[in-house]
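Novice: only the shape, not the letters, is given here:
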């Protein structure tokens, strides 16, 4: 899991060194990459892709929910 939340502070793992950067949840916006149909946050000019469970947890902690709900337009699509 690339994020953890503790007392409305979000900790994001930015690189393979396992170093974390903390940000107050109120300064985080959860967005949608419509091409990948995935949620992400931008931090330090980097996209961090997250699961829907992580996105929901961030919004509960106070992050802004800027997600777009993507729906399938092709027959047989998983979304």
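Specialist: Thanks, I have it. Keep in mind that this is a model prediction, so the values were computed, not measured.
Novice: going forward, measure contacts between C-alpha atoms and count neighbours the same way
Specialist: Fine.
Novice: can you give me the strands for the protein?
Specialist: 3-6, 9-13, 20-24, 29-33, 38-43, 46-50, 64-65 (DSSP state E).
Novice: and here is the other one:
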């Protein structure tokens, strides 16, 4: 799991491929990566792809939710 959240302190740990960062939940931003078609947690220059459940948990810990909904624009799209 690329995200660990301490529910008591709202300190969050993002685990990337090459490094791990820890911060208060309010320092994290959640965006939608249109190429990956999934949510990504941002902290400093670390980008960690996350599930929607992890994104929701981060917002509870105070992360800024900048996700946007993607819409199907091509017939037969998986979205």
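Specialist: Yep, that arrived. Predicted model, so just to flag it, every value in this text is computed and none were measured.
Novice: what's the TM between chain one and chain two?
Specialist: Structural agreement between the overlaid chains, expressed as a TM-score with TM-score structural alignment, normalised by the length of structure 1, amounts to 0.83; 77 aligned residues with a CA RMSD of 1.6 Å.
Novice: if we can go back for a sec, which of the strands of structure 1 sits closest to residue 76 of structure 1?
Specialist: Taking CA to CA, strand 38-43 is the member of those nearest to residue 76 of structure 1, at 18.4 Å.
Novice: which secondary structure elements does that closest one contact?
Specialist: If contacts are counted by 3 or more CA pairs under 8 Å, 6 or more residues apart in numbering; DSSP states H and E, strand 38-43 of structure 1 sits against strand 29-33, strand 46-50, helix 52-61.
Novice: before we move on, back to that, how about CSV for the strands of structure 1, with mean neighbour count and distance to residue 73 of structure 1 added?
Specialist: Written out in CSV, the entries for those read as follows (neighbours: other CA atoms under 10 Å; distance: least, CA to CA, whole Å):
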stretch, mean neighbour count, distance to residue 73 of structure 1
strand 3-6, 15, 31
strand 9-13, 20, 33
strand 20-24, 15, 36
strand 29-33, 19, 16
strand 38-43, 18, 16
strand 46-50, 16, 23
strand 64-65, 16, 24
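Novice: CSV for the ones you listed, including distance to residue 74 of structure 1?
Specialist: As requested, those are exported to CSV (distance: least, CA to CA, whole Å):
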stretch, distance to residue 74 of structure 1
strand 3-6, 32
strand 9-13, 34
strand 20-24, 38
strand 29-33, 18
strand 38-43, 17
strand 46-50, 24
strand 64-65, 26
